[in-house]
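Peer 1: Whatever this is, show me its structure:
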Amino acid sequence: MSQQSQEQYQFIAQILSKHAGESAHIDDFQFFYGGNFNLAVRLRIKNTEYFIKWTQGDYQGLFEAEAKNLETIHATGAIQVPRVLGVGQLEEKEYLMMEGIESADKQTNYWQDFGEKLAHLHQNTTAHGHGLAYTNFIGAAPQENSWTLDGVTFFIENRLKKQVGRALYDRKITPEVAEKFETLYERLPSLLPHEAPALIHGDLWSGNAMVNDQGLITLVDPCCYYGFREAELAFTTMFGGFDTKFYDAYHANFPIEKGFHERIPLYNLYPLMVHVNLFGEGYLPAVNKILATF
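Peer 2: Now for the predicted structure:
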């Protein structure tokens, strides 16, 4: 074992000792990148599987926010997420320890069950309006969630303007593109439905939808807030989309307004601009196409 591997092993052992009281031999140990901005390990001790991920000193508060996100969704009882076992700092690194999610073959009703459970999650609302009590992260991008009574205003101010402003500052978009967004902001109140806020996962694509040991859904890596549930459904269409049975089950349990398919590109401007800021200008053609349409 290399010195780096020994140091990582000792780092993980300290976390286990603190939060699980485990001092036994680690039976299985798989190290890998946990997303784009942190490291992670999946390990097994006796019959228990754990999942630990940690930052490399950047993005302070990322895992503290994720732990809150997981606990917020878990408290609804609507859909399964990993149980948080511990969150903190060690050796100037922030870490998050969770139960491991063991996988099995999908049940035949996996997609229908998933759609129903997401609809039930979205039926959780709040009187505070659109937002959340704390800032969290989508990927490594801070996500501002200050409460706003009007959902369209929240989407413009706390979602689009934050990302457009950052992209303009970093010269990833031109002033002309930013001006097109300004024109769009004026039109959005007449284009988006003014729905009550719904508790949403916030980063719902196929990579964050896991099949658990029962062959059903477990969601991971949430960046939740109370917002437009249509924004969540629009996000699921990115990177391949979900099975049609998922959408049919969702709509049967919590119907949405007509014309949703025409609104999908508007909602997806937010994750696309997040990708522009995190990963580069390769996502700009899709952004420009949407702006040209609307």
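Peer 1: contacts, neighbours, all on C-alpha from now
Peer 2: OK.
Peer 1: Help me confirm that A65 is found in a helix?
Peer 2: Yes: under DSSP: H, G, I helix; E, B strand; the rest coil, A65 sits within a helix.
Peer 1: all helices in the stretch 1-150 of the chain, in order from the N-terminus.
Peer 2: 3-20, 62-76, 110-122 (DSSP state H, counting those that start in this stretch).
Peer 1: Take those helices and write them to CSV, including mean neighbour count and distance to E176.
Peer 2: Output for these, formatted as CSV (neighbours: other C-alpha atoms under 10 Å; distance: least, C-alpha to C-alpha, whole Å):
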stretch, mean neighbour count, distance to E176
helix 3-20, 14, 47
helix 62-76, 19, 33
helix 110-122, 21, 36
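Peer 1: so which of those gets nearest I52?
Peer 2: helix 3-20 (7.8 Å; C-alpha to C-alpha).
Peer 1: which secondary structure elements does the closest one contact?
Peer 2: Packing partners of helix 3-20 (3 or more C-alpha pairs under 8 Å, 6 or more residues apart in numbering; DSSP states H and E): strand 84-90.
Peer 1: and the angle for the strand it packs on with helix 62-76?
Peer 2: 160 degrees (axes from the mean of the first three to the mean of the last three C-alpha atoms, to 10 degrees).
Peer 1: Run through the neighbouring helices and strands of strand 84-90.
Peer 2: helix 3-20, helix 62-76, strand 93-99.
Peer 1: try 6 Å
Peer 2: strand 93-99 (3 or more C-alpha pairs under 6 Å, 6 or more residues apart in numbering; DSSP states H and E).
Peer 1: one more to line up against the first:
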Amino acid sequence: MNAREAVERLYGGEVTGVRRAGGAIFLVSLASGEAVIAKEGVGPGATAAEAAGLRWLGEHGDLPTPRVHGHDDQWLVMQYVPPGPPTPEAAEAFGRNLAALHQRGAEAFGCPPPGGPADAWMGVAPMRNEASPDWPTFYARHRVLPYVRDCVDQGLFTQDEAELFEKLCDRLGDLAPAEPPARIHGDLWSGNVHWAADGVWLIDPAAHGGHREGDLAMLQLFGTSQLQTILGAYAEGAQDQGVPLADGWRDRVPLHQLFPLLMHAAVFGGGYARQALSAARACLR
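Peer 2: Purely as a prediction, here's the structure:
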């Protein structure tokens, strides 16, 4: 099935044009004048996980997410949101509203969104979402060690280097403050912060119950427009809600960047492996 057929079957209407918008994402025009996005999943469960994540993150309206029109095992059809400029006003609203979204909470660390599969994806990498008793257990078991093992198998880490990550995992309870599980986007790099005319929309989530500092660290990994305004507004918003960020949260950025760095290393290779090692060493100093 191609993008045209997916839109006709999952949403309906006469398709008048299909344009690739990047990778496996297509902008599909309809005779009604409407445009929708058709996105092909990267693997089993990918479309179901993304659809569930979009609905979960957008449930209370703290931050908008594209409306899901339909999905099957191969395709996800959703609302098209035209892009807009990254303004300071939009950045400040985004930071405050992200703080509110995180406080919506989750049933447990590692839990998938309601209706979402346990076996999900972050980009093109498989990712396991499984409810865990606490954040250190979840982060070690499902976010750090599986990708360390992948990197060892690929020859990217020596056994001594792998043991460094194991040592870090043993100390996670001391390195990060205990917090209740937050409702997080999970892959909040700049490409998934969609600036529109009415502010920031969240797209392409890897949503799960996690540590809120994880989303903040991801915003900083590859750089995000208006980053300092976003982070400042987030901190103010969390303070106003009575749930201020714990002291030292900026120093813990490398800890929360370990997962995306390891995932990228497992998929793309050595440069990310070196960055992950540097982050682990910084955490253990």
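Peer 1: if we can go back for a sec, JSON lines for the helices of the stretch 1-150 of structure 1, including distance to P265 of structure 1?
Peer 2: What follows is the helices of the stretch 1-150 of structure 1, written out as JSON lines (distance: least, C-alpha to C-alpha, whole Å):
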{"stretch": "helix 3-20", "distance to P265 of structure 1": "42"}
{"stretch": "helix 62-76", "distance to P265 of structure 1": "26"}
{"stretch": "helix 110-122", "distance to P265 of structure 1": "20"}
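Peer 1: So which of these is nearest A133 of structure 1?
Peer 2: For the helices of the stretch 1-150 of structure 1, proximity to A133 of structure 1 was assessed by C-alpha to C-alpha; helix 62-76 is nearest, at 10.3 Å.
Peer 1: Where does the closest one end up in structure 2?
Peer 2: Matched against structure 2 by TM-score structural alignment, helix 62-76 of structure 1 falls on residues 46-60.
Peer 1: How about stretch 146-161 of structure 1?
Peer 2: With TM-score structural alignment as the criterion, stretch 146-161 of structure 1 aligns to 130-145.
Peer 1: and if you look at stretch 173-186 of structure 1?
Peer 2: Counting by TM-score structural alignment, stretch 173-186 of structure 1 corresponds to residues 157-170.
Peer 1: can you pull the buried residues of that stretch?
Peer 2: Under the neighbour-count criterion of 16 or more other C-alpha atoms under 10 Å, stretch 157-170 of structure 2 has F157, A162, F165, L168, C169 buried.
Peer 1: ok, back up a step: between the helices of the stretch 1-150 of structure 1, which one is closest to G34 of structure 1.
Peer 2: Nearest of the helices of the stretch 1-150 of structure 1 to G34 of structure 1, taken as C-alpha to C-alpha: helix 62-76 at 12.2 Å.
Peer 1: Now do the closest one and strand 93-99, the angle between them.
Peer 2: Using the same axes, to 10 degrees: helix 62-76 of structure 1 against strand 93-99 is 30 degrees.
Peer 1: So which of the buried residues of stretch 157-170 of structure 2 is the closest to E107 of structure 2?
Peer 2: Closest to E107 of structure 2, out of all of the buried residues of stretch 157-170 of structure 2 and judged by C-alpha to C-alpha, is C169, at 22.8 Å.
Peer 1: Now do the buried residues in the match of stretch 146-161 of structure 1.
Peer 2: Across stretch 130-145 of structure 2, burial judged by 16+ other C-alpha under 10 Å covers 130-132, 134-145.
Peer 1: Out of the residues you listed, list just those in helices.
Peer 2: W135, P136, T137, F138, L145 (DSSP state H).
Peer 1: now these as a markdown table including distance to A282 of structure 2?
Peer 2: Below are those laid out as a markdown table (distance: C-alpha to C-alpha, whole Å):
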| residue | distance to A282 of structure 2 |
| --- | --- |
| W135 | 20 |
| P136 | 18 |
| T137 | 21 |
| F138 | 21 |
| L145 | 18 |
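Peer 1: which of those residues lies closest to L277 of structure 2?
Peer 2: For these, the nearest to L277 of structure 2 is L145 (13.0 Å; C-alpha to C-alpha).
Peer 1: residues touching that closest one, list them.
Peer 2: Counting by C-alpha atoms under 6 Å, 6 or more residues apart in numbering, L145 of structure 2 makes contact with nothing.
Peer 1: 8 Å instead, please
Peer 2: Residues counted as contacts of L145 of structure 2 (C-alpha atoms under 8 Å, 6 or more residues apart in numbering) are F165, E166.
Peer 1: Next, the contact list for the counterpart of F246 of structure 1 in structure 2, please.
Peer 2: With TM-score structural alignment as the criterion, F246 of structure 1 lines up with I230 in structure 2. Listed by C-alpha under 8 Å, 6+ apart, the contact set of I230 of structure 2 reads A91, E92, A93, F94, G95, R96.
Peer 1: Is I230 of structure 2 part of a helix or strand, or is it coil?
Peer 2: I230 of structure 2 ends up helix, using three-state DSSP.
Peer 1: does the residue nearest the centre of structure 1 count as helix, strand or coil?
Peer 2: Most central in structure 1 under C-alpha atoms, centre = their mean is D203, positioned 2.9 Å from the mean C-alpha point. Secondary structure assignment for D203 of structure 1 (three-state DSSP): coil.
Peer 1: Tell me how many other residues crowd the aligned partner of Q103 of structure 2 in structure 1.
Peer 2: Aligned against structure 1 by TM-score structural alignment, Q103 of structure 2 finds its counterpart in Q123. Neighbourhood size, Q123 of structure 1 [other C-alpha atoms under 10 Å]: 19.
Peer 1: The nearest residue to Q123 of structure 1 once chain neighbours are set aside: what's it in contact with?
Peer 2: In this structure, Q123 of structure 1 finds its nearest non-sequential neighbour in A198, 6.2 Å apart by C-alpha to C-alpha, 6 or more residues apart in numbering. Shown in contact with A198 of structure 1 (C-alpha under 8 Å, 6+ apart): L121, H122, Q123, N124, T125, T126, Y225, Y226, G227, F228, R229.
Peer 1: List just the nearest of those to L62 of structure 1.
Peer 2: For the contacts of A198 of structure 1, the nearest to L62 of structure 1 is Y225 (14.9 Å; C-alpha to C-alpha).
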